[in-house]
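> turn this into a model:
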Amino acid sequence: MSGLRVVPSRGRLYVCDAGGGGVAWYDRGSGRVSLLVQERERDVLDALKPFLTGPVTLGPPPVPDAAELARLTLPPDDDLAPNRPGEALLIALDRDPAPRLRADPRRHTLLAEQAVGAALDRLEEAGCRTLHSVPLPGGGRVPHLLIGPAGVFVLGALYARGHRVRVSGPLAAVGRRPAEPLPRRLRADAERAAYALTAGVGPVLVLVDPAGVSVAGDPGGLRVLRETELPGLARPGTVLRPADVEALHARARDRRTWARL
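The predicted structure follows:
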């Protein structure tokens, strides 16, 4: 047995040894296998064989930048990039499902996070990078993190299908339901993310299919968007260069970055 492990991560498959060190990666778009350890070529191809869909080229990797080096040395168990939208909720629902015939509000939250996550992942073509279900000390989590040319954003999703949403200061209310402090939590999460990443981070509340939206009072830097408006966060800007985006993404995808908060 080669002892190699294949770890998927959006467009690439990373081949790691038993200790989590990088041995090679396969770029699905270009069909290229970049070997970091030349003498393990046969083991790498054997490990990747179930995933290869056509002819491939092999060779040494291009000269890596700092972000690439950080990604290659990141232990797979500490890599947050494979997290799916709503990852934490999916795990919670699997471990502790609600009794049958009883509505579970977590499922609406999951639907909202999956819709927002899918929309954010499509922004990668515009030079953005996304992470989902980023764990925070104390049991909290950042539902979505977007890093792109226009800056860094913490995003929360609110299921509002067919209902009006009222945002007032630290509270948001859907229809006739009691108001919840989601805007306040998003602002606090943005402050924690800014500390962890040493970068400016803006909070964004994303409403999934609302019948209407009203914002009263001072939003305190919070942006309120419908999920159809998310492409606006990927418009070209001068806040971050592509190298900055990659460096911040490499830092953010490391679970240990958030454990130090």
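> could you use CA atoms for every contact and neighbour count after this?
OK.
> any residues touching stretch 180-200, and which ones?
The contact list for stretch 180-200, computed with C-alpha atoms under 8 Å, 6 or more residues apart in numbering, reads 142, 151-156, 167, 169-173, 201-205, 222, 248, 251-252, 257-258, 260-261.
> try stretch 26-39
Where contact means C-alpha under 8 Å, 6+ apart, the residues beyond stretch 26-39 that reach it are 11-14, 22-25, 41, 54-61.
> for this structure, which segments count as helices?
With helices called from DSSP state H, the chain shows them at 41-48, 66-72, 87-95, 105-121, 182-197, 242-252, 255-259.
> for Leu120, give me its contacts.
Leu120 is in contact with Thr130, Leu146, Leu230, Pro231, counting by C-alpha under 8 Å, 6+ apart.
> next, count neighbours for Val154.
By other C-alpha atoms under 10 Å, 24 other residues sit near Val154.
> ok, it touching Val142?
Yes: the criterion here is C-alpha atoms under 8 Å, and Val154 meets it with Val142 at 6.9 Å.
> wait, Glu246 touches Pro64, no?
No: the pair Glu246 / Pro64 is not scored as a contact, 11.8 Å apart, by C-alpha under 8 Å.
> who has more neighbours out of these two?
Taking neighbours as other C-alpha under 10 Å, Glu246 and Pro64 compare with Glu246 leading, 22 against 10.
> so what's the more buried one up against?
Contacts for Glu246 (C-alpha under 8 Å, 6+ apart) come out as Ala67, Arg129.
> second chain to compare with the first, below:
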Amino acid sequence: MSGLRVVPTWRHGRERLYVCLGDGRNIAWYDREAARVNLLSEDRREDVLDALGPFLTGPVAVGPPPVPTPAELARLSLHPDDDLAPNRPGEALLVALDREPGAPHRLRPDPRRRALEAEQTVGQALDRLDGAGWHTLHSVPLPGGDRVHHLVIGPAGLFAVHALYARKQRVLVADPMVTLGRREPQPLLRRVRADADRASHALTAEVHPVLALVGPAGLRLTAPPREIRVVTDTDLTNLSRLGGVLKPADVEALHAMARDRRTWART
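From the prediction side, this is the model:
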């Protein structure tokens, strides 16, 4: 008997099987998704493979853990309170509604709930890009109480996406004004551009502004808006089809910088 035991865990949505000594110390782990067994010591290679035998699902690479990239080192050194990656779509609104739910019998729906629905719908669409080399951060706080609804980082660049609830309403865009149904026009495109400019300043990289309309009955643009994309929530996955301008290492480095709350204090 080797005296080793296997302990399954989940890290960042990925399953890992740790191989532990009797005193609880880890000496290896099996990353099933990467098909790799990482050994902290070659001395127990055979014992580790014997212990993992029932769990291995096919051929695996075996060796020491890969050297972490600068982006991985930055993530590992990041305090959990400063890490924005776990934010849910609409995180700031979820917290606000939890603290102050509002009157239960209001004649009109709480506008925060419609805004939350918009951010959640857009966020879910963007999260589906993750498997294509993209990262999305939600509810990125800016000084003064503003925030970037969604920051998307991928091969095609960086995008600050503002979600707008437009369910069953016709939308007219006359830069910088946006009109929902019969409401008064609002200069919303100015804010979307300003959020992207602040993100560009914080990350020292170009960030493109995007207005994402959720569920509109129709969209009319009087002219192509200046340097801004206006899309519906169902079109967001098209970002993955844009031409690549960033290498994978650049994407990871920018994501590591953007997920750090302290990065945004200087905007």
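> circling back: distance to Gly217 of structure 1 for the helices of structure 1 - can I get that in a markdown table?
Shown next, in a markdown table, are these (distance: least, C-alpha to C-alpha, whole Å):
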| stretch | distance to Gly217 of structure 1 |
| --- | --- |
| helix 41-48 | 55 |
| helix 66-72 | 41 |
| helix 87-95 | 32 |
| helix 105-121 | 25 |
| helix 182-197 | 12 |
| helix 242-252 | 32 |
| helix 255-259 | 32 |
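> and Asp78 of structure 1, which of the ones you listed is closest to it?
Asp78 of structure 1 lies closest, by C-alpha to C-alpha, to one member of these: helix 255-259, at 4.9 Å.
> how about the closest one: buried residues?
Arg255, Arg256, Thr257, Trp258 (16 or more other C-alpha atoms under 10 Å).
> give the closest residue to the equivalent of the third one over in structure 2 in space, chain neighbours not counted.
Alignment note (TM-score structural alignment): Thr257 of structure 1 maps to Thr263 of structure 2. By the measure of C-alpha to C-alpha, 6 or more residues apart in numbering, the closest residue to Thr263 of structure 2 outside its immediate chain neighbours is Ala202, 6.2 Å from it.
> structure 1: which residue goes with that neighbour?
Matched by TM-score structural alignment, Ala202 of structure 2 corresponds to Ala196 in structure 1.
> give me the residue at the spatial middle of structure 2.
Centroid check for structure 2 by C-alpha atoms, centre = their mean gives Thr136 as the closest residue, at 2.4 Å.
> doesn't Gln124 make contact with that one?
No: taking C-alpha under 8 Å as the definition, Thr136 of structure 2 is not a contact partner of Gln124, at 9.9 Å.
> how about the contacts made by Ala212 of structure 2?
Going by C-alpha under 8 Å, 6+ apart, Ala212 of structure 2 touches Val122, Val161, His162, Ala163, Leu164, Val230, Val231, Thr232, Asp233, Leu236.
> now Leu236 of structure 2
Leu236 of structure 2 makes contacts with Val122, Ala125, Leu126, Ala212, as judged by C-alpha under 8 Å, 6+ apart.
> how about Glu119 of structure 2?
Counted by C-alpha under 8 Å, 6+ apart, Glu119 of structure 2 has contacts Pro89, Gly90, His149, Ala163, Leu164.
> what's the separation between it and Glu15 of structure 2?
Distance, Glu119 of structure 2 to Glu15 of structure 2, by C-alpha to C-alpha, to the nearest Å: 29 Å.
> likewise Tyr30 of structure 2?
Distance from Tyr30 of structure 2 to Glu15 of structure 2, counting by C-alpha to C-alpha: 9 Å.
> compare those two and say which is more crowded by neighbours.
Neighbour comparison, Tyr30 of structure 2 and Glu15: the larger count goes to Tyr30, with 26 against 14 (by other C-alpha under 10 Å).
> once you drop chain neighbours, what's closest to that one?
Counting by C-alpha to C-alpha, 6+ apart, the residue nearest Tyr30 of structure 2 is Val37, at 4.4 Å.
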